[in-house]
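Engineer: Generate a structure from the sequence data that follows.
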Amino acid sequence: MVSSINPSVKMIAVVIPGLVLSLAFDVVTPLVFLTFLLLVTFFFSGVRLKKWLMFFIPLSLFALGLAWTSMLHTDEKYAGGDMLVNFWWIEITTGSLQVGVSLALRSMCFIALTLLFALTTDPTKLMLSMMQQLKLPPKLTYGILAGYRFLPLFKHELDLLRQAHQIRGVSRTKGIKGRIERLKRYMIPLLANAIRKSERVANAMESKGFTGSRQRTHYHEIKVKKNDWVFLTSMITALAIAFYLSYTLGYLNIFGKTF
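Structural biologist: Next comes the predicted model:
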């Protein structure tokens, strides 16, 4: 399953295709790779379809809007070909249509890659992996972990503040001015509590011998296994196949240059 892959290796396997796909301006390359990503997501990730669609559909609508705008305002370098639509101020050629569809498919690939990583990766394991495999400084790693753990506490404290204000009959002025006043009333107590909590965590870490040194042992060791390399190789191989199929069919286009 994708969730068992080393987080650092998984991140590399997601970033590399994302960067390389940004070079392709044709339709076939992102379409083939998107098909591969959907197969991996639905058959090997364990992510529920309903949960995945809840994130994918809104982001895809934004990607389609971006593609439509790009289609209407395509650079002259890419807007060649036959005229397909010429109505009022709307002019769409085969070249601009290809650019728009390609942008939409590439955006969907980026969304699918992001969801594949975000929905199958534990944040704690990601930070530990980045510290052990990518040599991220322990001070930065544990700082991020501490901040991540504080988020639910801050939400709980915000709910308590709202309930306390409601019980005490604090007036809630409507409009933008009222929202700014409420924001001020919430920010000062939350900031004070955040400072107190950060000091307590810092004192607790120092009392237990945390110095931020890279030369340290780990209770939870994150290792790179054979399956991790298989996953990375499969992602890069699928991307290479997508480019090869596009090249074989005569559609490969990199920055406006057809191969």
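
Engineer: contacts, neighbours, all on C-alpha from now
Structural biologist: Will do.

Engineer: what helix or strand is I92 on?
Structural biologist: For I92, the host element (DSSP states H and E) is strand 90-93.

Engineer: and that strand, how far out from the chain's middle?
Structural biologist: Relative to the chain's own centre, strand 90-93 is displaced by 33 Å; criterion: C-alpha atoms, centre = their mean, to the nearest Å.

Engineer: Quick check: buried residues in that strand?
Structural biologist: Within strand 90-93, the residues that count as buried by 16 or more other C-alpha atoms under 10 Å are 91-93.

Engineer: Quickly name whichever of those residues is closest to L21.
Structural biologist: Among these, T93 lies closest to L21 (C-alpha to C-alpha), at 23.3 Å.

Engineer: Give the next helix or strand downstream of the host helix or strand of L39.
Structural biologist: Assigned by DSSP H and E, L39 falls within helix 28-44. Downstream of helix 28-44, the first helix or strand assigned by DSSP H and E is helix 49-72.

Engineer: quick one: what helix or strand has the residue lying closest to L145 once chain neighbours are set aside in it?
Structural biologist: Take L145 and drop its neighbours on the chain: the residue closest to it by C-alpha to C-alpha, 6 or more residues apart in numbering is T124, 6.8 Å away. If you go by DSSP H and E, T124 is part of helix 123-132.

Engineer: Let's see this one next, to set against the first:
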Amino acid sequence: MSLHEVNPSIKAFAIVTSILILSVFFDPITPLLTILWSVTLTFLFGHVSFKKWLLLFAPFLFIAFIYVWSTMLFPRLQEGDHVIWQWGFLTLTGEGFRRGVSLGLRVLSFAALSIMFTLTTKPTDFLLSLMQQCKLPPKLAYGIIAGYRFLPLIKEEFQTLQNAHRVRGVTRARTIPEKIQQLKRYVIPLLAGAIRKAERTALAMESKGFTGEKKRIFYRVIPVSYIDWLFFILMIGAVVLSAFISWKLGYLQFYNGEL
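Structural biologist: From the prediction side, this is the model:
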């Protein structure tokens, strides 16, 4: 089984459901086991580059570190908390340490699940699946696809404008007024080009008989098979099993809205 072959809509439903179940719990074991499961699944069945995965995961590591650090050193002290270390206004308690680690792992578990979906799903297949399985309006879906296709073209046009300005001897902006003026020189041609592309795309779609009706025949059909539902069951089952193991170890705790 390859994660790239799983139906994108069912995959997204499984990821969102897993995140919603994880948001109910607030303990370190449940998200930790979920991270291990999602990372293992990503590399074994996703066939993704470790370098690319780490590049996307690194910002969340930093965010989780900030959450852990701030929660541990600036806890909401309650009666009966066990103080481990104190210096001035900084206080480290056992309960604060546990809450900080739980919060950090909670962020990383959400990130690991989201990155698994991002790296193993093609945007075009996802939108086609939303139209076929979730009845997303074709007008909205094809508009998103067209905008997604325009992004590389806009990047190329921006680089062309930069090179043209260098050839014509336009100096590099240094002060704030110069940067604002430079931004205008870039934005106006890019917007004009985007409008022209949008008009051409609309005329091309209309000439091909695109009306936006929901009852239409698709050239590419995104199927639903037992593998898709097996993936859904495995994802939900893994999160529930993680919570069960945490309960057996005595760490399971429900999130009550307080840190």
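
Engineer: Any idea what the TM-score is?
Structural biologist: Aligned and superposed, the two chains score 0.94 in TM-score terms (TM-score structural alignment, normalised by the length of structure 1); 256 aligned residues with a C-alpha RMSD of 1.6 Å.

Engineer: how many other residues sit next to the residue nearest to L145 of structure 1?
Structural biologist: T124 of structure 1 has 16 neighbouring residues, counting by other C-alpha atoms under 10 Å.

Engineer: Which residue in structure 2 aligns with it?
Structural biologist: Superposed on structure 2 with TM-score structural alignment, T124 of structure 1 falls opposite T124.

Engineer: what's the mean distance for the strand holding I92 of structure 1 versus structure 2?
Structural biologist: Mean deviation of strand 90-93 of structure 1 relative to structure 2 after superposition (mean C-alpha distance after the TM-score superposition for structure 1): 1.1 Å.

Engineer: Next SSE downstream of that strand?
Structural biologist: Downstream of strand 90-93 of structure 1, the first helix or strand assigned by DSSP H and E is helix 94-118.

Engineer: what about that next one, distance to the chain center?
Structural biologist: Using C-alpha atoms, centre = their mean, the distance between the centre of helix 94-118 of structure 1 and that of its chain works out at 14 Å.

Engineer: what's that helix packed up against?
Structural biologist: helix 7-21, helix 28-44, helix 49-72 (3 or more C-alpha pairs under 8 Å, 6 or more residues apart in numbering; DSSP states H and E).

Engineer: my guess is S213 of structure 1 meets L136, correct?
Structural biologist: No. Counting by C-alpha atoms under 8 Å, L136 is not a contact partner of S213 of structure 1; they are 11.1 Å apart.

Engineer: max-length helix in structure 2?
Structural biologist: Determined from DSSP state H, the single longest helix within structure 2 is helix 176-207.

Engineer: can you pull the buried residues of that one?
Structural biologist: 182, 186, 190, 194, 198.

Engineer: Of S213 and L136 of structure 1, which one has the most company?
Structural biologist: L136 (15 against 9).

Engineer: Can you tell me the closest non-neighbouring residue to the more buried one?
Structural biologist: Nearest to L136 of structure 1 is M130, by C-alpha to C-alpha, 6+ apart, at 5.6 Å.

Engineer: Tell me how far that neighbour lies from K177 of structure 1.
Structural biologist: Distance, M130 of structure 1 to K177 of structure 1, using C-alpha to C-alpha, to the nearest Å: 44 Å.

Engineer: Could you do L161 of structure 1 as well?
Structural biologist: On the measure of C-alpha to C-alpha, L161 of structure 1 and K177 of structure 1 end up 19 Å apart.

Engineer: Please apply the same query to S171 of structure 1.
Structural biologist: Distance from S171 of structure 1 to K177 of structure 1, by C-alpha to C-alpha: 13 Å.

Engineer: Same check on Q166 of structure 1?
Structural biologist: Taken as C-alpha to C-alpha, the span from Q166 of structure 1 to K177 of structure 1 is 18 Å.

Engineer: Count the neighbours of the closest residue to P28 of structure 2 other than its chain neighbours for me.
Structural biologist: Excluding its sequence neighbours, the residue lying closest to P28 of structure 2 (C-alpha to C-alpha, 6+ apart) is S102, at 4.3 Å. By the measure other C-alpha under 10 Å, the count of residues near S102 of structure 2 is 24.

Engineer: what residues are up against S102 of structure 2?
Structural biologist: 26-29, 31 (C-alpha atoms under 8 Å, 6 or more residues apart in numbering).

Engineer: residue nearest the centroid of structure 2?
Structural biologist: S114 (4.6 Å; C-alpha atoms, centre = their mean).

Engineer: which non-adjacent residue is nearest that one?
Structural biologist: Closest to S114 of structure 2 by C-alpha to C-alpha, 6+ apart is I15, at 7.2 Å.

Engineer: In this structure the one you found contacts A111, no?
Structural biologist: No. Using C-alpha under 8 Å, I15 of structure 2 is not in contact with A111; the gap is 10.7 Å.

Engineer: what do we get in structure 1 for the residue nearest to the centre of structure 2?
Structural biologist: In structure 1, S114 of structure 2 lands on T114 (TM-score structural alignment).

Engineer: picking that back up, can you report how many residues lie near the residue nearest to L136 of structure 1?
Structural biologist: With other C-alpha under 10 Å as criterion, M130 of structure 1 counts 21.
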